[in-house]
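Enquirer: quick one, what's the 3D model for this:
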Amino acid sequence: MKAKSSAQVRQFTVGPDDDGIRLDRWFKRNLPQIGFGTISKWARTGQIRVDGGRAKPEDRLVAGQVLRVPPGGEQQGRKPRERRELSEDEIAEAQAMVISDDKAAIVLNKPPGLATQGGTKTTKHVDGLLDAFAPGEDDPRPRLVHRLDKDTSGVLLVARTPGSAAYFSRRFSGRSARKVYWALVVGVPEVREGTIDAPLAKQPGTGGEKMHVDTEDGARAVTRYRVVDKAGKSAAWLELEPLTGRTHQLRVHCEAIGHPIVGDGKYGGKDAFLTGSVSRKMHLHARRLIIDHPDAGKLDATAELPSHFAETMQHLGFDEGMSDASPLAGDGPTEKSRAEKKQAARQHAKQVRKGRRGERRSRGAASKPTKPKGKPAGKRK
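Expert: Prediction:
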C-alpha cells in the first residue's frame, strides 16, 4: 500500500497484496481505526473514490488502482495499534525459533510451554514477539494464520503481509494444507493404521477449556493415524494427520481410542504418564507442514523435536528416520530398510542403557564408605 495525504484527502495506491479484496476488507487491513459505519456513509455520499469513480463497500479492488479517502473518520476512543518495544532477549528468542523466512512467510519452530496468542493471565506468547520481524515503522506486522496449543511444539506459520495472510488462511480453511504431527502415546493401538472419525464439542462444566466426543451435537472431527513404531506394549510412536481443525482434536482423539498422548494429563489423567525417566511434558509435535506458496510451488517445512521429546524417543529406541522418508514422499523405505533401521536403533538404545548401568555402578562404588584397615579400635571404657 502506497499513500499520499493532504489536509483534505488521503490517496492510496492499491498494492499487489490487496489485489482482489473487497473495499471494506481493504479498510479493515489498512485503516482499522475507521469503522464500517463510516465507510458505508462515505461510500453512500460519494466521498470514497476508486480511480475517480464512486465505490461501494462490496466492490473488489485491483492492484494499481488509486483510492481516495476523506480525512478523519477514526472511531471514538479507538487508536491504531502501537508497536511493542521488545528487549534484546525477546528479539533473540524470536529469531531462535525461525526455520525459514521469505517475503511471504516466516516459519517458526514453537517451543513447548509458549502460548501462540495472549489471553487471561497469558502475557508471554508468540504473537507478542512478532514485532521482532518488522523493525521498521513502515514494515507490515507479521500475522498468525493458525495456532498450536501452548504445550504442543513444532511448525507454526506466520504471514509477512496482509495479502499472504489471506492466501494462507484460504489454504488452511480449504483443507489443502497438509499437517503431520508426531505423538508418543501410552500403549499400542491394535489397528496399526486408520482413521478416527469422532465429532467433538465443548465439555459442559469446563468453561470451554476442555473438549469431548459428542456424537449427537459435536462438530465433525477426522484424524488419520499410523503407528510408526512401538516400545513393547508400553508406548507407541504415531504419525497424526488432522483432516479437520477442531480444538484439541488430536489430544481428544488419542484419548478416545484408549491411548492418551504421553504427558497429556488434561485428557489422559494419571494414565498419560510413563514410569521411569520419561519426561512428564506433553509429547505432541507439529513435525511437518506442506502448503501452497503465494509465489508458486510449495512451502515444505520440518521442525526439529524439542529436547524432552527427542530424549524420550532415544530412551524408547525409536529412530526418527523411520518416519520422515515414508509418510509424505510416497516412496518410503522398504520393509527391509525399516527393519534394519529399527534394529540399529535398538542396538543404540542397548548401548546407551549399558553405559548408564556402568555409570550407576561407578557412582555406587564411589559412594560406599571405605573399611578401615587393621583391627577395629576397642570401645572406650
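Enquirer: CA only for contacts and neighbour counts going forward, please
Expert: Fine.
Enquirer: so how far is Lys270 from Leu184?
Expert: In this view, Leu184 and Lys270 are 15 Å apart by Cα to Cα, to the nearest Å.
Enquirer: second chain to compare with the first, below:
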Amino acid sequence: MRTITVTAAQSNKKIGRIIRESFPEMPSSAMFKAFRKKDVKANGVRVKEDYVAMEGDRLDIYISDEILDGSPVSDAENTKAYFNVSYEDANILVVNKQPGIAVHPDREQADSTLIELVHRYLQEKGELYESASDDFKPSLCHRLDRNTGGLVIIAKNSGSLKILLKKIKDKEIKKYYQCLVWGKMERNYEELTAYLVKDELRSRVFISDSPPKGSQNITTRYRVLSYESNISRLEVELITGRTHQIRAHLAHIGHPVIGDGKYGTNAINRPLGAKHQSLWAYKLVFDFAGDAGCLNYLKGKKIQVVPEFNIKKI
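Expert: Predicted coordinates for the structure are as follows:
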C-alpha cells in the first residue's frame, strides 16, 4: 500500500493517469483490478478511475509494493487466457472469448470481465483514450452468455459504436453459432418458431408452442453439419435474439446443448465430461444493406473461428 499527495502539476488530472505516472513500472492490469475491487481512495473515500484529483488530495492505493514497483501479475491475469484477437483495426475489435467469463459486470461477476480485459489490452497498446472524446471507452456492441464462447464485437470509438448498434438492430450483421446437441435431428435443416417467457427471478426462460401471456415470439434456424455417436453438430442462426434462446429452444424440441447445466440434463452431460455448454459464436458476416459511414470498408467481410468444444467420446 502506498499513499501519495497530489501536486500542483498533477491537479485536474484523472486519478488513473496520476497513478500510471507515479508508478510507471506497475502493470496496468493491477491498477484496473484495484479500481474494480475499490482499493483506491481519495481523501478516505473510494473512487473510480475517472475521479479528477485536485492539489493536496491524499490518494491511498491498496496495491502491494512489489506490484507497484513492477513485479509481474499472476498468470490468471493474462488476457490470453480469456480471449484472442480475431480482427482489429482503428475502429473495431473482434475477440474470440473463452467460456466461463462474463462479458460485462453482473451479479455473479468473476475477478475479471471481458470488457475490463479488453480495456486492459488496449491500455497496454496505448489506445484506450484514442477517440476524440476522452470520456469514451471502447464498448461492447452485443453480449454473449458467460458460458458461451465465441466472437464479440467491441467499438473503439463512439462513431463506430452508433453504426454497429444500428446495423445489429437492423440485422445487417449476421451472427452464426455452432453447437453440439444430444440426439439425431429430425431434419437436416429447419426454421423453428415458438414463444419465450423470461423469468427474471429464476434467471431462465421457458418455451412454449402457443403464446402465453407476456411471451415473445422466437425464430431459430439450424443446419446439421455432422452426426456421430448420438451427437449432432449444428450451425445455428438467430433470427430473433432472445435471452438463452438457442439453448432453451433446442432443449424444448428434445435436443439439449451438450454441457448445458440449466436446460440440459446431468445424465447426458456427466458421461461426456462437458464442463461448459458446447455453444460457440463462431462466425460474423457484415452484410450491410445501406451506408455504414466510416465502416463501409467492412461490407461483405466475414470473420470466422473454430469452436473449441471439449467433450469425451462415448
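Enquirer: now the TM-score, please.
Expert: Remark: TM-score between the superposed chains equals 0.66 [TM-score structural alignment, normalised by the length of structure 2]; 231 aligned residues with a Cα RMSD of 3.0 Å.
Enquirer: hmm, who's touching the lengthiest strand in structure 2?
Expert: For structure 2, the longest strand by residue count, based on DSSP state E, is strand 216-228. Applying Cα atoms under 8 Å, 6 or more residues apart in numbering, the external contacts of strand 216-228 of structure 2 come out as 184-185, 188-197, 211, 232-242, 245-246, 249.
Enquirer: quick one: distance of that strand to the chain centre.
Expert: 23 Å (Cα atoms, centre = their mean, to the nearest Å).
Enquirer: what about the very next helix or strand once past it, how far off from structure 1?
Expert: The helix or strand immediately downstream of strand 216-228 of structure 2 is strand 231-238, counting by DSSP states H and E. Strand 231-238 of structure 2 differs from its equivalent in structure 1 by a mean of 0.8 Å after superposition (mean Cα distance after the TM-score superposition for structure 1).
Enquirer: tell me, strand 231-238 of structure 2 lands on which residues of structure 1?
Expert: Counting by TM-score structural alignment, strand 231-238 of structure 2 lines up with residues 235-242 of structure 1.
Enquirer: and the matching stretch, how far out from the chain middle?
Expert: Per Cα atoms, centre = their mean, the displacement of stretch 235-242 of structure 1 from the mean C-alpha position of its chain is 16 Å.
Enquirer: quick one: contacts of that stretch?
Expert: Under Cα under 8 Å, 6+ apart, the answer for stretch 235-242 of structure 1 is 178-189, 222-230, 249-250, 318, 323.
Enquirer: ok, now stretch 131-148 of structure 2?
Expert: Contacts of stretch 131-148 of structure 2 (Cα under 8 Å, 6+ apart): 98-103, 115, 119, 128-129, 150, 152-158, 161, 164-165, 244, 276-281.
Enquirer: for Arg221 of structure 2, which non-adjacent residue is spatially closest?
Expert: In this structure, Arg221 of structure 2 finds its nearest non-sequential neighbour in Glu191, 4.2 Å apart by Cα to Cα, 6 or more residues apart in numbering.
Enquirer: am I right that that neighbour sits in a strand?
Expert: Yes: counting by DSSP: H, G, I helix; E, B strand; the rest coil, Glu191 of structure 2 falls inside a strand.
Enquirer: gap between Thr116 of structure 1 and Glu216 of structure 1?
Expert: Using Cα to Cα, we find Thr116 of structure 1 at a distance of 31 Å from Glu216 of structure 1.
Enquirer: my guess is Val197 of structure 2 contacts Ile207, does it?
Expert: Yes: using Cα atoms under 8 Å, Val197 of structure 2 makes contact with Ile207 at a distance of 6.5 Å.
Enquirer: show me which of these two is the more surrounded one.
Expert: Ile207 (23 against 19; other Cα atoms under 10 Å).
Enquirer: the more buried one should be in a strand, yeah?
Expert: Yes: judged by three-state DSSP, Ile207 of structure 2 forms part of a strand.
Enquirer: which residue of structure 1 is paired with it in the alignment?
Expert: Per TM-score structural alignment, Ile207 of structure 2 is aligned with Val213.
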